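> For reference, the sequence and a predicted model appear below.
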Amino acid sequence: MSVARAEADGGRDSWSEAESAVLAEAVHCAPSVHNTRPWELAIHGRTAELRERTVLAAQHDPEGRDRRISLGAALANLVLAIRGLGWAAEAATRLAGDLVTATATGTHRSRPADAENRRRRALTDRRSHRHAFDRRELPEGTRDVLLEALAAPGVTGRWIAGADEALAVARLLDYAARVFRGDAEYQRELALWITPRGRGVRPEAFGTGGLAAVGLTTSRTRLPDESLLAARIQREAVLVVATSADTPQDHVRAGAAMEQAWLEAASRNLAASVMTQPLHLEEVRTGLAQHLGLTAVPQVLMRFGLPVEAEVGDR
């Protein structure tokens, strides 16, 4: 992976070529919308910079939410890589026009915590698991651990609990799926991104049942019955990632927190996947907040479970 480096940098106050390669690999492992990696990585001294770049047409990501959530995930990986090199990492974001630039700077020598080492080792193990999970429940205490991993300033997590909440969420997701399935422009744009490998949407990303069927919907998707979808939500561990506001920087924060929880799950041999598309609709975000009693803005839905051994997810 190519990395831009400032020619004036060098010497003891800069990341070495080998260290830069470690940072670049960590960023490369981050999940991103349609596998597009909507960022550019540049390294200056001991600062690594991620610049948001536009890659998708307006129908799929009209406000750039997915793009910036992806950037946040890459920033989380970058910080973990810096910690793995034995440095404290200071992260920051700034907005220039409509685009975000995120930076992570190694400030001084500092040993990483055990949790940071565990999540960093899971960078290459994290996958999107869009199949059904094993029917066993998560090990005791796991939900609390995942919430702790998610914790960050301006970010909160909320598990969906009980039949009433599951049915309310199922109805919102069904509504969003029908909106996108009936949007001809959206469907034409989505079809252009379907590809068997590399950048783009892999065919297996389109689930055939449960939450996977409503997370990313084509014109041919058979939507599950609301009651069946609600039952699936109750069986799975579904987490809402929300932010205190709804600015571009908040989208980045949500992505970084999402990735920390995802890597924590991967480090514990749990499966997970995320959904953002339904939350592009303001009425779905608002409805979800109302039904769950949230004062924050929902940004991401995450589902966690125990994998069925024969099934392998994509990145």
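Sure, I can see it.

> C-alpha from now on. contacts and neighbour counts both.
Will do.

> and Leu192, how many residues sit next to it?
When neighbours are defined as other CA atoms under 10 Å, Leu192 has 10 of them.

> residue contacts, it?
Applying CA atoms under 8 Å, 6 or more residues apart in numbering to Leu192 gives no contacts.

> name the element it belongs to?
Element membership for Leu192, per DSSP states H and E: helix 184-193.

> Equivalent analysis for Leu301, please.
Assigned by DSSP H and E, Leu301 belongs to strand 297-305.

> who does that strand touch, helix- and strand-wise?
strand 237-243, helix 248-267, strand 271-275, helix 282-292 (3 or more CA pairs under 8 Å, 6 or more residues apart in numbering; DSSP states H and E).

> same thing but at 10 Å, please
Packing partners of strand 297-305 (3 or more CA pairs under 10 Å, 6 or more residues apart in numbering; DSSP states H and E): helix 65-84, helix 142-150, strand 155-159, helix 210-215, strand 237-243, helix 248-267, strand 271-275, helix 282-292.

> what about the fourth one, distance to the chain center?
From the chain centre to the centre of helix 210-215 is a distance of 16 Å (CA atoms, centre = their mean, to the nearest Å).

> C-terminal to the helix or strand that contains Val22, what's the next element?
Using DSSP H and E, Val22 sits within helix 17-28. The C-terminal neighbour of helix 17-28 among helices and strands, as given by DSSP H and E, is strand 39-44.

> about what we covered before: which secondary structure elements does the helix holding Val22 contact?
Using 3+ CA pairs under 10 Å, 6+ apart: helix 17-28 touches strand 4-5, strand 39-44, strand 47-52, helix 65-84.

> list the buried ones in it?
Within helix 17-28, the residues scored as buried using 16 or more other CA atoms under 10 Å are Ser20, Val22, Leu23, Ala24, Glu25, Ala26, Val27, His28.

> Could you pull up the residues touching the fifth one?
Pointing back at Glu25 there. Counting by CA atoms under 10 Å, 6 or more residues apart in numbering, Glu25 touches Met1, Glu19, Asn77, Leu78, Ala81, Leu123, Thr124.

> Now distance to Ala245 too, for those residues, in JSON lines please.
Shown next, in JSON lines, are these (distance: CA to CA, whole Å):
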{"residue": "Met1", "distance to Ala245": "34"}
{"residue": "Glu19", "distance to Ala245": "35"}
{"residue": "Asn77", "distance to Ala245": "23"}
{"residue": "Leu78", "distance to Ala245": "24"}
{"residue": "Ala81", "distance to Ala245": "28"}
{"residue": "Leu123", "distance to Ala245": "28"}
{"residue": "Thr124", "distance to Ala245": "31"}
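
> Comparison target below:
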Amino acid sequence: MITRSPKQALDAAVDAGRWAPSVHNTQPWTFNVSGEEIGLRADTERKLAVEDASGRELLISCGAALFTMRTAIRCEGYEPIVRILPDPDRPGLLATIRLGNETEADEATWVLGGEIERRRTHRAGFADVPVPDQLIESLVKAAMSEGAKLTPIRSAEAVNVLAALTQAAQGVQTQDQRFNLEVIRWARPPGSARTDGVPAGSYPQEPAPTEPDFPQRHYAWRHGWGALGEQNEAAIGVVAVLTTRGDSRDEWIAAGQALQHVLLYASAHGVSAAFHTQALEMDLLREFLRTELFSGEYPQMIMRLGVTFDDKDMPRRPLSEVLE
């Protein structure tokens, strides 16, 4: 067993946390290291005021960063001790992570850790390559281990409903200038040196619609940005929805941890995810999904899982910007 010093382990965890997925790649987190403890805080200046007024997506993003740091600490040879929302007087402090006993990471943890910087979000259709049922079952177990539920949508009728609601929400949001301006704020023009947001080359200029169609965000609204060459990838992949029993702040954080566990495991097996949160950003549609499709559980993320041969880099803010 190789155990690094406490400082090395904490530094590695913070560095890893930067690579978590976040809505529009906003990276809405900051980290503070005090002694042998990391504090994870929400960067509310990066909250989406229109799209995410409740802060749900922000906390899911931060929950993903928390799972990433837990994984990194185990790979460094320590058991992480986590407290969620430890101080009611400091609502922006989402979690603390302390170093526990020295431990030897198992093979599964090493596999997850190896995907932290390799995992990528996809923003188009997938290649016509099937996702094995056994892998989907493992992803369901991964989500369950973090206190959430991942449901693969096997019914064609239910997939059609999710696609139709995504299309409807996208259509409504496209007509709302506030939504458009907020999305554009996080869209990076070609050649931009920004270390956050969605690069112009990370989505196709003319995406081929899936069947049924799950539309992506209009990051290139009125600009014509986007990459060429991915139009032929149009398979829908496996549609899946992440839910929780409740809808509190700690359950949003749990959903983020479950999401990242799923994504890292999928990435290790050559599978990527495309996210579709439009319908979940409209209260009426989200409530409809909760009551009609998910037996009262709260939908936290709609995604498609599939194989893509696209492997573009995604920028990350340097440590100097996220470490307090």
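Yes, it's here. Worth saying up front: this structure is predicted, and the values here are computed from it rather than measured.

> Could you quantify their similarity as a TM-score?
The TM-score (TM-score structural alignment, normalised by the length of structure 1) is 0.83; 289 aligned residues with a CA RMSD of 2.5 Å.

> Please find the angle between the direction vectors of the helix holding Val22 of structure 1 and strand 47-52.
30 degrees (axes from the mean of the first three to the mean of the last three CA atoms, to 10 degrees).

> and the nearest residue to Ala258 of structure 2 once chain neighbours are set aside, how many neighbours?
Spatial nearest neighbour of Ala258 of structure 2, excluding adjacent residues (CA to CA, 6 or more residues apart in numbering): Ala143 at 4.6 Å. For Ala143 of structure 2, the count of nearby residues is 25 (other CA under 10 Å).

> Would you check how far apart the alignment partner in structure 1 of Ala143 of structure 2 and Ala205 of structure 1 are?
Ala143 of structure 2 maps onto Leu150 in structure 1, with residues paired by TM-score structural alignment. As judged by CA to CA, to the nearest Å, Leu150 of structure 1 and Ala205 of structure 1 stand 24 Å apart.

> what's the answer for Gln290 of structure 1, then?
Separation of Gln290 of structure 1 from Ala205 of structure 1 (CA to CA) stands at 29 Å.

> which of these two has more neighbours?
Ala205 (20 against 12).

> In this structure the more buried one contacts Val33, no?
No: applying CA atoms under 10 Å, one finds Ala205 of structure 1 not in contact with Val33, separated by 11.5 Å.

> any chance of the buried residues of helix 17-28 of structure 1 in TSV, with distance to Leu50 of structure 1 too?
Below are the buried residues of helix 17-28 of structure 1 laid out as TSV (distance: CA to CA, whole Å):
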residue	distance to Leu50 of structure 1
Ser20	13
Val22	15
Leu23	11
Ala24	11
Glu25	13
Ala26	12
Val27	9
His28	12
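
> and which of these is nearest to Leu263 of structure 1?
Using CA to CA, Ala26 comes nearest to Leu263 of structure 1 of the buried residues of helix 17-28 of structure 1, at 12.2 Å.

> Quick check: closest non-adjacent residue to that closest one.
Asn77 (5.5 Å).

> what lines up against the one you found once you look at structure 2?
If you follow Asn77 of structure 1 across to structure 2 using TM-score structural alignment, you land on Thr68.

> do His108 of structure 1 as well
Match for His108 of structure 1 (TM-score structural alignment): Asn101.

> after the helix or strand where that match lies, next one along is what?
Here Asn101 of structure 2 sits within strand 93-102, counting by DSSP H and E. Downstream of strand 93-102 of structure 2, the next assigned helix or strand under DSSP H and E is helix 107-114.

> Have a look at how far, on average, the helix holding Leu192 of structure 1 is from structure 2.
When structure 2 is overlaid, helix 184-193 of structure 1 sits 1.9 Å from its aligned residues on average, using mean CA distance after the TM-score superposition for structure 1.

> Kindly name the residues of structure 2 that line up with that helix.
Under the criterion TM-score structural alignment, helix 184-193 of structure 1 matches residues 177-186.

> sorry, back to before: quick one: the match of His108 of structure 1 and Glu76 touch, right?
No: look at Asn101 of structure 2 against Glu76 with CA under 10 Å: they stay out of range, at 11.5 Å.

> So for these two, which residue has more residues nearby?
Glu76 (26 against 11).

> Skipping adjacent residues, who's closest to that one in space?
Ala9 (5.4 Å).

> So what does that neighbour match up with in structure 1?
Using TM-score structural alignment, Ala9 of structure 2 pairs with Glu19 in structure 1.

> got a list of what Arg119 of structure 1 touches?
77, 80-81, 125-126, 149, 259-268 are the contacts of Arg119 of structure 1 under CA under 10 Å, 6+ apart.

> Show me the two of those that sit farthest apart.
Put simply, by CA to CA the two of those set farthest apart are Ala81 and Arg268, 19.1 Å from each other.

> higher neighbour count, these two?
Set Ala81 of structure 1 next to Arg268 and count neighbours by other CA under 10 Å: Ala81 wins out with 28 against 14.

> Could you find the closest non-adjacent residue to the more buried one?
Leu23 (5.8 Å).

> So that neighbour is in contact with Ile43, correct?
Yes: using CA under 10 Å, Leu23 of structure 1 is in contact with Ile43, at 9.3 Å.
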